[in-house]
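Student: My questions are about this predicted structure, shown below with the sequence.
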Amino acid sequence: MKTFYSENHRLHFPQAELSGGQFVTPFERPSRVEYVLNRLKERGFSDIEKPAEADLEPARRLLDPGYLDFLQTAWADWKAEGMAGEIIAANVPARGMHLDRVPANIDGKVGYYCHASETAMTAGTWAAACSSLASAQAAQRHVAAGASAAFALCRPPGHHATRDQYGGYCFLNNAAIVAQMMRDGGADRVAVLDVDFHHGNGTQDIFYGRGDVLFASLHGAPQDAYPYFIGYADETGKGDGDGANINYPMPPGTGYAVWAEALENAIARIGDWGADALVLSLGVDAYKEDPISFFKLDSPDFIDMGQRIARLSLPTVICMEGGYAIEAVGINTVNVLEGFENA
């Protein structure tokens, strides 16, 4: 399986994340990728290619134009206002406030376009987000050219980015944009399977009213886990998308036996729905020692996960999402790839 990866992910490295009432080094940091790269090479996944530049046209068809403009100019606007530090949202629209009016001041704009203040932006964030998207797009093109699967080692991740908001360490929704590219390339029905511990709220937001993209997410129950306000089982889509959104929220302490039952159900639903292609949002933060999750999957479980998903026998683009147990993130990620390849 070929991997696509850009060194430009390093341009995004905020020095602060608000966690537990204090500023800490972000859990989503460049070293995550180094562990994955090292493990890929150790296990013989040596076909690693640098992608071409990102094509923003598919993103423009999915995302709010004002949001994309904001991402591109936020840092310059922030500095022009005399702000000394990194971009962190301090003001957000709450119930009863206007959600239809974008502030002119950059401090207000940041709050308008952000849904989680743990996610900071730096001078290199936009370039890094584009390089992450470029890896996903290169993987999609490789699969479209005939490969059965490809791995996009994306950083920053993408599945929490909605059509008009960033958060959860995500700025551009790589999986959603790849799914759209698959549709544009001739796939009648595309499934996005999200196995990250945290609900893929951004992907759900983008496709919730569409019937041509099925979204299935296995995640921590929203009453207990970020993003808290979305990801319930009764969210099944609307309009043309009614029935094309499937959530599997699970409680603290969930182990692989229960988790795998949900996965099997999702795989069956994808098969019955008649998907022509698959995008896998691969987060490995369901791991038992992840610092910001509460599932109990062990490293061998990720091999079995990959084997089960491969049985769909669909052209598959795998996009890296979360996973914050740094020393295990490479092992768990490559375990999924090996399980998939050896199914």
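Tutor: Cool, got the structure.
Student: alpha carbons only for contacts and neighbour counts from here, please
Tutor: Will do.
Student: Longest helix of this structure, counting residues only.
Tutor: Counting by DSSP state H, the longest helix found in the chain is helix 125-144.
Student: What is that helix packed up against?
Tutor: strand 2-4, strand 149-152, helix 174-184, strand 316-320 (3 or more Cα pairs under 8 Å, 6 or more residues apart in numbering; DSSP states H and E).
Student: switch to 6 Å and redo it
Tutor: strand 149-152 (3 or more Cα pairs under 6 Å, 6 or more residues apart in numbering; DSSP states H and E).
Student: then this one, side by side with the first:
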Amino acid sequence: MKTIFSPLHAGHAGQMELISGGLVPGFEKPSRAEYIRARVEAEKLGPILPPAEHDIAAARRVHAADYIDFLPTVWPEWEKAGRSGSAFGFTWPTRGLRADVRPKTIDALLGYYSFDAGASFVAGTWTAIKSSFDVALTAAGLVKDGERAAFALCRPPGHHAGAAFMGGYCFINNAAVAAQFFRDRGAAKVSILDVDYHHGNGTQEIFYARADVQVLNLHGDPMTEYPFFLGHADEKGSGDGEGFNVNYPMPFGTAWDGWSASLEDACARLEAYRPDVVVVSLGVDTFEKDPISQFKLKSEDYPKIGRRIAKLGLPTLFVMEGGYAVEEIGINAVGVLTGFEQG
């Protein structure tokens, strides 16, 4: 399996985030990607290739144009306002406030285009975002051109980014961009299987009213787990998309037996949908030692995930999402990929 990777991800480093009542160094850090890359090499998974440049217009196929246009302006505008440190919002247009009027100052715009204070900018963030987007589309191109599977080692991740908002370390929704890429190049139907611990709220929001992209999410119950305000089992799609969004919220402490039962049901639904290609939002923060997650999967469980996905017998794009137990992230992420290769 070929891996697409860009060292430009490292420009997004040293950013801060607001979590659990404190301003702390971001859990989403460059070493995550480097551990995975090193494990890909150690396991001899296949060649590691650089991404090709892709037109950002592809992101506008699933994101609002004004949102995509805003992202590269954040750091210059932040500096122009005399700021340093990490750029993120501190006020948001919640219920009862107006979200239909785009404000003008960088502080207000950061709130307008985000749902939390977890997607912050430093000087190299836009370059990293664009490289992650390029990684996803380059890997998608390999699958389109006939590869059985490819691995987009994306950083920053993407599944919390919606049509016009960032959050949860995510800016451009790489999995959604890739799914649309496949649709635009002839795939009649695409399935997105999101196995990250946290609900892919952005992916759900983007495709919620569409029947051509099925979205299956396995995640922590939003009654008790971030991102809290989406991911319930009764969210099944709307309009043309009704029935094509499926959520599997699970309680704290879920281990392999319970989690794999959800995976099995999701795979059965995916098989019934009969997509032309599968995009896997690959998060490994389901791991028992993850510092910000509450599931109990073990390292030996991850190859089983890959083997089950391989049984689908479909062209598959793996897009890297979360996982914050940094020392084990390579073992677990690449474990899924080697399991797939063996399946």
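Tutor: Nice, I can see it. Everything numeric in this text was worked out from a predicted model, so none of it was measured.
Student: circling back: and the angle for the longest helix of structure 1 with strand 316-320?
Tutor: Following axes from the mean of the first three to the mean of the last three Cα atoms, to 10 degrees, one obtains 160 degrees for the angle between helix 125-144 of structure 1 and strand 316-320.
Student: Please list the outside residues in contact with helix 125-144 of structure 1.
Tutor: Defining contact as Cα atoms under 6 Å, 6 or more residues apart in numbering, one finds that helix 125-144 of structure 1 is touched by 4-5, 8-9, 11-12, 51, 53-54, 149-150, 152, 154-156, 174, 317.
Student: how close does that helix sit to structure 2?
Tutor: Its matched residues in structure 2 lie on average 0.7 Å from helix 125-144 of structure 1 after superposition (mean Cα distance after the TM-score superposition for structure 1).
Student: which residues in structure 2 does that helix align to?
Tutor: Alignment of helix 125-144 of structure 1 against structure 2: residues 125-144, by TM-score structural alignment.
Student: just stretch 244-254 of structure 1 next, same as before
Tutor: Against structure 2, stretch 244-254 of structure 1 falls on residues 244-254 (TM-score structural alignment).
Student: May I see the buried residues of that stretch?
Tutor: Phe244, Asn245, Val246, Asn247, Tyr248, Pro249, Met250, Pro251, Thr254 (16 or more other Cα atoms under 10 Å).
Student: The residues you listed in helices, which ones?
Tutor: Per DSSP H, the subset of the buried residues of stretch 244-254 of structure 2 in helices is empty.
Student: Save those as CSV, and put in distance to Ser132 of structure 2 too.
Tutor: Shown next, in CSV, are the buried residues of stretch 244-254 of structure 2 (distance: Cα to Cα, whole Å):
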residue, distance to Ser132 of structure 2
Phe244, 27
Asn245, 25
Val246, 26
Asn247, 26
Tyr248, 27
Pro249, 28
Met250, 29
Pro251, 31
Thr254, 31
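Student: Specify which member of those residues is nearest to Phe165 of structure 2.
Tutor: Asn245 (19.8 Å; Cα to Cα).
Student: residues in contact with the closest one?
Tutor: Gln214, Val215, Lys236, Gly237.
Student: looking at those, which has the most residues close by?
Tutor: For the contacts of Asn245 of structure 2, counting by other Cα atoms under 10 Å, the largest number of neighbours falls to Val215: 31 neighbours.
Student: Glu242 of structure 2 versus Thr91 of structure 2, what's the distance?
Tutor: Per Cα to Cα, to the nearest Å, Thr91 of structure 2 is found 33 Å from Glu242 of structure 2.
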